[in-house]
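Undergrad: Dropping the sequence and predicted coords here.
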Amino acid sequence: MKEYQKSKINRIKRGQNRATYDVEKIDAILDAGFIGFVNYIFEGKPISIPMGYGRKGNKIYLHGSQANRMLTSLLKAKEISMTVMHLDGLVLARSGLHHSVNYRSATLFGTLKNLEDDLAKEEGLKCFMDHMMPGRWDGIRSMHQEELDRTLVAEMTIETASAKIRDVGVNDEPEDYNLDVWAGIVPLKQIAEYPVSDDQLKSGIKIPDHVMRYYEEYKY
């Protein structure tokens, strides 16, 4: 089992029983999502912004315009942190204090660099697109050079990370278990609904196989 080394920056202090530094488990959390919250400082003010991402090995790919304030600030600092979280359930206890949620969250820390070579930029964008929906990149038109030129593609190298996972039931006070109060879990998950074709689609174009595969996998 490969783990990220614990340090001051990634060590989890509260709820250590829910902490994991296992690379495989953290990768699974990243692969199950597509939106991460990226944190940065702009003119002395802390800001957090949700961003789509792609993962390949220990690399995370982000993209935006060449004038993107967040990415240009992070590239100047050469450091980045990002958090991905999945809400899996509402934990309803017998008392307000013991209500909680079941979740999976991973926080990443690493370095960031600008990909300037066209081939590297396209590989980063392909990773981003395939993370969103496997097979999508091969089913769309190639990028125009001017599109590639005005797009900033940043590559994060994950230096260290940690995750917290809660996947258990209600934890009430011993004396509260005899109360006439319902307690339990309301499971939550994100699902895919049936694809809706664009209203300007040319006649005869069917929903592609890779889209239907995605729908079938995530419809429940």
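TA: Structure's in. What do you need? Please read all numbers here as calculations on a predicted model, not as lab measurements. Numbers count the residues shown, from 1 in each chain.

Undergrad: all contacts plus neighbour counts: C-alpha atoms, from now on.
TA: Noted.

Undergrad: does residue 61 really touch residue 54, like I thought?
TA: Yes - in this structure residue 61 lies within contact range of residue 54 using C-alpha atoms under 8 Å: 5.1 Å.

Undergrad: which residues are common contacts for the two?
TA: 124, 127, 128 (C-alpha atoms under 8 Å, 6 or more residues apart in numbering).

Undergrad: what about the second one, which helix or strand?
TA: To tie it back to what came earlier, the one meant is residue 127. helix 118-132 (DSSP states H and E).

Undergrad: Okay, one more to line up with it:
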Amino acid sequence: MSTTEADTDAPAFARNDRNRLRRLHERGRYDKASVHAILDAAMICHIAYAIDGQPFCTATAFWREGDRLYWHGSSASRMLRAQRPGLPVCLTVTHLDSLVLARCGFNHSVDYRSAMCFGVAHIVEDPAEKAAALDRMIDRFYPGRAASLRTSTVQELKATTVIGMQIEDAVGKVRSKGVADEEEDYALPIYAARFPVRTVIGAVEPCSRLPAGVPRPDGLDGFTPDRRLDEIMLENHHKYEEP
């Protein structure tokens, strides 16, 4: 059975030569719950691919539906045009959680959560399916918002390409232990610490041309100042998945 034919309801991604960690195995996460949580807490991914032997890596917004990932971009994009017949890609997401200062240079590190997903990217060709996918993207980030927006024009839809990829293989990688020095180094009079790193929401800045009396939608309640973006994204994804 090929990976694309595998049971998408399986609780974990099979380990193989493509996704198995070669070192620091304890940081690996192959269960889908862990991989999905890392993906769902993010809004931006990086997609690596090769065209005519030249490697590229593109940053773009993305979203997950089950074991499929979607992203979009300009129809004029070289990457998206190249994916029309199907293009092998590697999609990655990284959350930087802290900077770690140790007592020797070798043990300086960072705490992080990352996910690496492999598959073949294909363009969503059907216009109705593409329009529906773009609405789902909006609702995944901002629950319930798509229904309140002006409908995209035919020209706007033509100018936008939607890509879908079945996750064939994936792995998560997590470091969260902070300072980890050699036992004999802890007594050294050298400063060591962890500096937490967070991306947080700032104070809202309404459009200067917003008509008077337009209320803030309930679906944006989670976007409050000083809240962590990864927590909001994960929370909104769960709302998006609700029936």
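TA: Okay, I see it. This one's a predicted model, so the numbers in the text were calculated from it and none came from an experiment.

Undergrad: In the second structure, what range does the very next helix or strand once past the helix holding residue 127 of the first structure match?
TA: Tracing the chain past helix 118-132 of the first structure, the next element assigned as helix or strand by DSSP H and E is helix 145-149. On the second structure, the counterpart of helix 145-149 of the first structure by TM-score structural alignment is residues 154-158.

Undergrad: And the matching stretch against the first structure, how far off on average?
TA: Compared with the first structure after fitting, stretch 154-158 of the second structure has a mean deviation of 1.6 Å; criterion: mean C-alpha distance after the TM-score superposition for the first structure.

Undergrad: So what touches that stretch?
TA: Against stretch 154-158 of the second structure from outside (C-alpha under 8 Å, 6+ apart): 75, 127, 130, 131.

Undergrad: give me every residue that touches the second one.
TA: Listed by C-alpha under 8 Å, 6+ apart, the contact set of residue 127 of the second structure reads residue 157.

Undergrad: which residue lines up with it in the first structure?
TA: Aligned counterpart of residue 127 of the second structure in the first structure: residue 118 (TM-score structural alignment).

Undergrad: Tell me which stretches of the second structure form helices.
TA: For the second structure, applying DSSP state H gives helices covering 32-40, 78-82, 127-141, 154-158, 229-241.

Undergrad: which of those helices sits most buried?
TA: Most buried of those, by mean neighbour count (mean count of other C-alpha atoms under 10 Å): helix 32-40, with a mean of 21.

Undergrad: rewinding a little: so for residue 53 of the second structure, which of the helices of the second structure sits nearest?
TA: Between residue 53 of the second structure and the helices of the second structure, the shortest gap by C-alpha to C-alpha is with helix 78-82, which sits at 12.6 Å.

Undergrad: Most remote residue from the middle of the first structure, which is it?
TA: Relative to the C-alpha centroid of the first structure, counting by C-alpha atoms, centre = their mean, residue 178 is the outermost residue, at 40.4 Å.

Undergrad: Quick check: it vs residue 172 of the first structure, distance?
TA: 11 Å (C-alpha to C-alpha, to the nearest Å).

Undergrad: Repeat that for residue 199 of the first structure.
TA: 52 Å.

Undergrad: Quick one: map residue 104 of the second structure onto the first structure.
TA: Match for residue 104 of the second structure (TM-score structural alignment): residue 95.

Undergrad: so its match touches residue 171, yeah?
TA: No - using C-alpha under 8 Å, residue 95 of the first structure is not in contact with residue 171; the gap is 10.0 Å.

Undergrad: Looking at these two, which has the bigger crowd around it?
TA: residue 171 (17 against 14; other C-alpha atoms under 10 Å).

Undergrad: and that one, what is it in contact with?
TA: Contacts of residue 171 of the first structure (C-alpha under 8 Å, 6+ apart): 93, 98.

Undergrad: What does it correspond to in the second structure?
TA: Aligned partner of residue 171 of the first structure by TM-score structural alignment: residue 180.

Undergrad: Between residue 199 and residue 172 of the first structure, tell me which one has more neighbours.
TA: The residue with more neighbours, out of residue 199 of the first structure and residue 172, is residue 172; 17 against 6, by other C-alpha under 10 Å.

Undergrad: tell me how far stretch 132-149 of the first structure is from the chain's mean position?
TA: Distance of stretch 132-149 of the first structure from the chain centroid (C-alpha atoms, centre = their mean, to the nearest Å) equals 21 Å.

Undergrad: what are the ranges of the strands in the first structure?
TA: Using DSSP state E, the strands of the first structure run over 19-20, 35-42, 45-52, 54-56, 59-65, 79-92, 100-115, 151-166, 184-187.

Undergrad: Just name the most buried of these.
TA: strand 151-166 (a mean of 21).

Undergrad: which bit of the first structure covers stretch 189-206 of the second structure?
TA: Here stretch 189-206 of the second structure aligns to the first structure at residues 180-197, judged by TM-score structural alignment.

Undergrad: How about stretch 30-45 of the second structure?
TA: Taken onto the first structure by TM-score structural alignment, stretch 30-45 of the second structure occupies residues 21-36 there.

Undergrad: quick one: contacts of the matching stretch?
TA: For stretch 21-36 of the first structure, the surrounding residues in contact (C-alpha under 8 Å, 6+ apart) are 1-6, 20, 50-55, 82-86, 104-106, 131-132, 161-163.

Undergrad: and if we set it to 6 Å?
TA: Residues outside stretch 21-36 of the first structure that contact it (C-alpha atoms under 6 Å, 6 or more residues apart in numbering): 2, 3, 4, 50, 51, 52, 53, 83, 84, 162.

Undergrad: gap between that stretch and the chain center?
TA: In this view, stretch 21-36 of the first structure has its centroid 7 Å away from the chain centroid, taken as C-alpha atoms, centre = their mean.
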